[in-house]
Structures are given as structure tokens and as C-alpha cells.
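Novice: no sequence on hand, only this structure:
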């Protein structure tokens, strides 16, 4: 990803907007990024408290382009739920400007997302250990393939994904007008177990599987052609997942289940040589 930290007076308004939309880092995958030195007591850091805020003036264009790929900003976060791989970002971007115009603080409970309106409050659940946090989405990213959200360093520690760099998560948008959203935020401040004491929560992800999605088609025939093409070279089963809306048919071609995010990324790298570049890691 690119950062949004160039000073505004160096750019025309249009170029400044593009710089802001460059968004955050891709967590520890960015050269020079990482964790701060010393211990961070995340027990003393409260979750974000959802509240009504005006939309960011610069962070919500209808569409924007990063690294040659176009993204469409959602008009609303109502009912938004997504599962996938989370990463985090830290020291390299601490103190720099986010896409919303706020300053990135790796010790605050914030996050970056490619399409949610800025700001949006979301509850993030680690599907492998059951931990949950509430964060404020105030930045754009991650623009590393296969990631759905970039968490602040503090949020990553509270979820227990800071050591491995990534983790399987579910994110749910919160409506600030609902009183229970505020109670969730207040009740979420709990002592956090040490990283080496994290256990897999019972049934937290027992029915969830990780796939590499390699295409989505309106035509079943096109999806079947890609499935047959990949069947001999993927090394893992290739499936077609039909959409649930009969009025708007969609057929998603996915490889898996896969054992880990790392396996998915290695497979995605191999597929690039076959001309398949628009892949994403999904949990279903």
C-alpha cells in the first residue's frame, strides 16, 4: 500500500485526495513496519465507543483506484458482515495521516477497510479464539491481496493476531443509534490473556473453512470452464459456489478448503503465472 502522509500543500486538491486514499500499511508485510519496542498494556486501552459522526470529507469518494485496481465506497454500512483475513499495521505509520484525515495511533482501537464508509464502527471477532473488539474504521486498506481489514497494533494484540501477523476474523458493522452497541463497547474492556495462553474457543470456527476465490461469473458455463482448467494444477479441490439470489445468479470459483492463509497466498502466487491475478481469501 501507499501511505497518505504527504503534506497537502504539495498537491493539487485532486492529487491530495488520491494520496489520502492510498490508505494504511499492510501490517508487518510492509518493509520497515512492525511492533513498538517494550510492553504495551492493552488492558488499559478501551474499545472504541460507537457514536454518530459526519462522514469524512476526503475519505469517501464514490470510487478510487490504488495500484491499478478500482474500489467502490459503500453508501452505508448497515447490516455489513464480512469474513476473511485480518492484518495489522504499526510503527511505520504511527503519527501519520489516515485516509479520513485523522492521525493514525497504533495504540488506539482503529482499523482500515477498502470500502466501508469512513468512519464506521465494527465489531471484529477472531474466529480461532473467540476474542472480540470494537474498532473505528478511519483509514483505507489493506491493499495486500487476500486481506479484508487492517487493525491497529493495539487491536491486533487484543485479538491475539499480532504474533502471527494475520488471523481469521468476522467483522460486523455497528449502528451507533442502537443503545446495545454502546454497552458492547463498554463491556468489552476485559483483561487480555497472554499471547501464549490463547486457546481455541469451542466452536469458534468449527464450521468455517478457508478458500482462495479465483473468479466469479454470471454464467455457470464460464465458472465450470475455469474449474476444469484449475482442477489439474491447483493441488487442492476446486469448487463452484452458487449465489443465493436466483434473480442475480453468480457462480464463485474457489479452491480449498486450505489449511492456512499462508497456503492460500502461496497458491495465489503460483496462479499469477497462469494469468489469474484477481484472487481473494474468503472464509465460508
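Specialist: Thanks, I have it. Since the model is a prediction, treat every value here as computed from it, not as a measurement.

Novice: every contact and neighbour count from this point should use C-alpha atoms.
Specialist: OK.

Novice: so which residues of the stretch 51-200 of the chain form strands?
Specialist: Using DSSP state E, counting those that start in this stretch, the strands found in the stretch 51-200 of the chain span residues 63-66, 69-72, 81-89, 110-112, 120-126, 132-139, 147-152, 167-173.

Novice: residue 101 is nearest to which of those?
Specialist: For residue 101, the closest of the strands of the stretch 51-200 of the chain is strand 132-139, at 8.3 Å, according to CA to CA.

Novice: quick check: residue 239 vs residue 139, distance?
Specialist: 34 Å (CA to CA, to the nearest Å).

Novice: so between these two, which is more surrounded?
Specialist: Neighbours were counted for residue 239 and for residue 139 using other CA atoms under 10 Å; residue 139 has more, 36 against 20.

Novice: what about the closest residue to the more buried one other than its chain neighbours, neighbour count?
Specialist: With CA to CA, 6 or more residues apart in numbering as the criterion, residue 139 has its nearest non-adjacent residue at 4.3 Å, and that residue is residue 112. Residues lying near residue 112 (other CA under 10 Å) number 33.

Novice: is it true that residue 112 touches residue 143?
Specialist: No - counting by CA atoms under 8 Å, residue 112 sits too far from residue 143 to count as a contact (9.9 Å).

Novice: what about versus this one:
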């Protein structure tokens, strides 16, 4: 069993549905209310009231762009005895079904793409789309739309077609129930000449920024640096140490980025071989 599948198994067990409440919105316990997972299982704190959930109105949609598919997270896999195929050359994709969301249980941990999950950004998980992909999600109950970047696998709950970050679920108005009927549409961006040139230069390089004995510190920094610099960040756990790494970084930007990181206080930053 490869590492991706090992990571997906506990993830699948937990990705049932996440829900708390939209700020100021009471939880409605109707027939579609998921009693197992609603009411704060994935809230930021167990004692957090619905009105305390962070406002995400300032968060902007993901901006569709060409990105080469990552090496990690794009292999066919098996969860709970079921095989899943990763679509390689999908050009058009539309689907309708139920969406759910996932939050603090996974915040700061690796996605299937090898990045660090940040529940406050516009991302999502899908069982089959190549990683990364960009999709437009429409809540068919209220007409609200978001654009998200797919960088994870799931949901593995029957009848659900996409798992959204907290920020995306907030903007779609679906936090109260934890699920919502949605339409999902792939946004395909063709590469320009510069994209092709950079892709032909290879996958890029990784930079290690620091090593610490605090996993929480490393994951918090990874999420923040990924937002600030726009490159995937990950935390590798070896023995008692948590190593914060960033990449892949295109060859045209590696030297400038390393110099910037060192100037901003990461004195031990270096290129990984």
C-alpha cells in the first residue's frame, strides 16, 4: 500500500461531512440535517457558537490558470476496497449532486496534492479530477457561485460529488446543514507559450526553510507561507523533527525566492537535492 492510499484511508473515515453554522444562521434540524456531523464537529473550537465562526466575505475566488498536474495525488487509488480512477485528459466536466465541506480536522495537514490544507482559502476535494484543477461550483438552492482549486481527494461519503473548504462553503451559504445541492463545472485553461517553456524545464526545485520539533508551528507556517508566496508548502515528519519545505518552484524563480526567504529571516533555507 503506497503512502497516498495510507493517507486516504483515515481521511475517508473522517470525510463524512463538516458543518457548523453560517454566522448568525441557526442550525435547522430538518430531514436533511446530518445529526452525526452537524453542530460543530469541524468547528474551530468545540465551544464556538455559530455566530463566532469567521466571516469569509473578504476571501476571493481562486483564479483559474494553467498548472501542470502534480506528480503526487494523480495516481489511481483504492479506498475502503473501492478503486478510483484519476482522469488524465479531461477537457469538459459537468456534474450535479450534493456537496459537503471539511474544516479544522484537516487544517494544516497534507492534501492529496502534497500541499498543506488551508480551510480559509478557496479549495476543494474531488475523487477523480486531476490535481490541481479549477471548478465553478453553484449552489442550486440559492444561486450562489464560487470558483475553487481542487487539490485533494474526496468525499468518500455516498452521494456526494465534491468536498469544499470552509471558506467556499461559507460563501455558498451551506454551513448550517453541512451539505447542499450543487452544480460543478470544470474550468479548463490552455497553456500559453511561457507556460509550455517553464513546463519543459522540469518540475522545479524544493526549498527547505527550517526544522522544528513543533508540528503545530511547522503546519501553521506552511499554511501562511503558501498563501503569501503562492507555492505549495508541506511538512515532512522525520523522527522528532518537522521539516517545512516549499515547492516545486519553477527554475526561473528559485534563486530569487531563496534570497527573499533568507532576507525575511529563514537563515537556514536551502535547496533540496
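Specialist: Received the coordinates, thanks. Note that the structure is a prediction, hence the values are computed from the model and not measured.

Novice: so which of the strands of the stretch 51-200 of structure 1 is the most packed in?
Specialist: strand 110-112 (a mean of 31; mean count of other CA atoms under 10 Å).

Novice: so which bit of structure 2 is that strand matched to?
Specialist: Matched against structure 2 by TM-score structural alignment, strand 110-112 of structure 1 falls on residues 123-125.

Novice: what of stretch 228-242 of structure 1?
Specialist: Taking TM-score structural alignment, stretch 228-242 of structure 1 hits no residues over in structure 2.

Novice: just the endpoints, please. Distance across that stretch?
Specialist: This stretch, stretch 228-242 of structure 1, spans 16 Å end to end (CA to CA).

Novice: residue closest to the middle of structure 1?
Specialist: Residue closest to the mean C-alpha point of structure 1, counted by CA atoms, centre = their mean, is residue 149 at 1.5 Å.

Novice: enumerate every residue touching that residue.
Specialist: Residue 149 of structure 1 makes contacts with 85, 86, 87, 111, 112, 113, 114, 141, 142, as judged by CA atoms under 8 Å, 6 or more residues apart in numbering.

Novice: apply 6 Å and report the result again.
Specialist: 86, 112, 113, 142 (CA atoms under 6 Å, 6 or more residues apart in numbering).

Novice: what do we get in structure 2 for the first one?
Specialist: Aligned counterpart of residue 86 of structure 1 in structure 2: residue 99 (TM-score structural alignment).

Novice: now swap in residue 156 of structure 1 and tell me
Specialist: Residue 156 of structure 1 maps onto residue 169 in structure 2, by TM-score structural alignment.

Novice: ok, that match - contacts?
Specialist: Contacts of residue 169 of structure 2 (CA under 6 Å, 6+ apart): residue 175.

Novice: show me the helices in the stretch 151-284 of structure 1, by range?
Specialist: Listed in chain order, the helices of the stretch 151-284 of structure 1 (DSSP state H, counting those that start in this stretch) span 153-159, 179-187, 220-231, 261-272.

Novice: now residue 159 of structure 1: closest residue in space that isn't a chain neighbour?
Specialist: In this structure, residue 159 of structure 1 finds its nearest non-sequential neighbour in residue 131, 5.5 Å apart by CA to CA, 6+ apart.

Novice: need the counterpart of residue 172 of structure 1 in structure 2.
Specialist: Per TM-score structural alignment, residue 172 of structure 1 is aligned with residue 185.

Novice: and residue 56 of structure 1, by the same measure?
Specialist: That one, residue 56 of structure 1, aligns with residue 70 by TM-score structural alignment.

Novice: residue 111 of structure 2 versus its match, what's the distance?
Specialist: 12 Å.

Novice: those two: which is more packed in?
Specialist: Neighbours were counted for residue 70 of structure 2 and for residue 111 using other CA under 10 Å; residue 111 has more, 25 against 16.

Novice: any idea how far the spatially closest residue to that one that is not a sequence neighbour is from residue 53 of structure 2?
Specialist: Nearest residue to residue 111 of structure 2, sequence neighbours excluded (CA to CA, 6+ apart): residue 152, at 5.0 Å. According to CA to CA, residue 152 of structure 2 and residue 53 of structure 2 sit 23 Å apart.

Novice: taking strand 132-139 as reference, get the angle to the one helix or strand residue 14 of structure 1 maps to.
Specialist: Using DSSP states H and E, residue 14 of structure 1 sits in helix 13-21. With axes from the mean of the first three to the mean of the last three CA atoms, to 10 degrees as the basis, helix 13-21 of structure 1 and strand 132-139 are set at 160 degrees to each other.

Novice: residue 67 of structure 1 pairs with which position in structure 2?
Specialist: For residue 67 of structure 1, the residue aligned by TM-score structural alignment is residue 80.

Novice: any idea what residue 143 of structure 2 aligns with in structure 1?
Specialist: In structure 1, the residue paired with residue 143 of structure 2 is residue 130, using TM-score structural alignment.

Novice: how many residues are close by that match?
Specialist: 19.

Novice: longest helix of structure 2?
Specialist: Taking DSSP state H as the criterion, structure 2 has its longest helix at helix 215-229.

Novice: tell me the residues of structure 1 aligned with that helix.
Specialist: Taking TM-score structural alignment, helix 215-229 of structure 2 hits no residues over in structure 1.

Novice: for that helix, buried residues please.
Specialist: 215, 218, 219, 220, 221, 222, 223, 226 (16 or more other CA atoms under 10 Å).

Novice: against residue 37 of structure 1, how distant is the aligned partner of residue 90 of structure 2 in structure 1?
Specialist: Alignment note (TM-score structural alignment): residue 90 of structure 2 maps to residue 77 of structure 1. Between residue 77 of structure 1 and residue 37 of structure 1 the distance is 36 Å, computed by CA to CA.

Novice: okay, the two: which has more neighbours?
Specialist: Per other CA under 10 Å, whichever of residue 77 of structure 1 and residue 37 has more neighbours is residue 77, with 19 against 7.

Novice: for residue 35 of structure 1, see how far away that one is.
Specialist: Counting by CA to CA - residue 77 of structure 1 and residue 35 of structure 1 are separated by 30 Å.

Novice: centre of the chain to the match of strand 110-112 of structure 1, how far?
Specialist: Relative to the chain's own centre, stretch 123-125 of structure 2 is displaced by 5 Å; criterion: CA atoms, centre = their mean, to the nearest Å.
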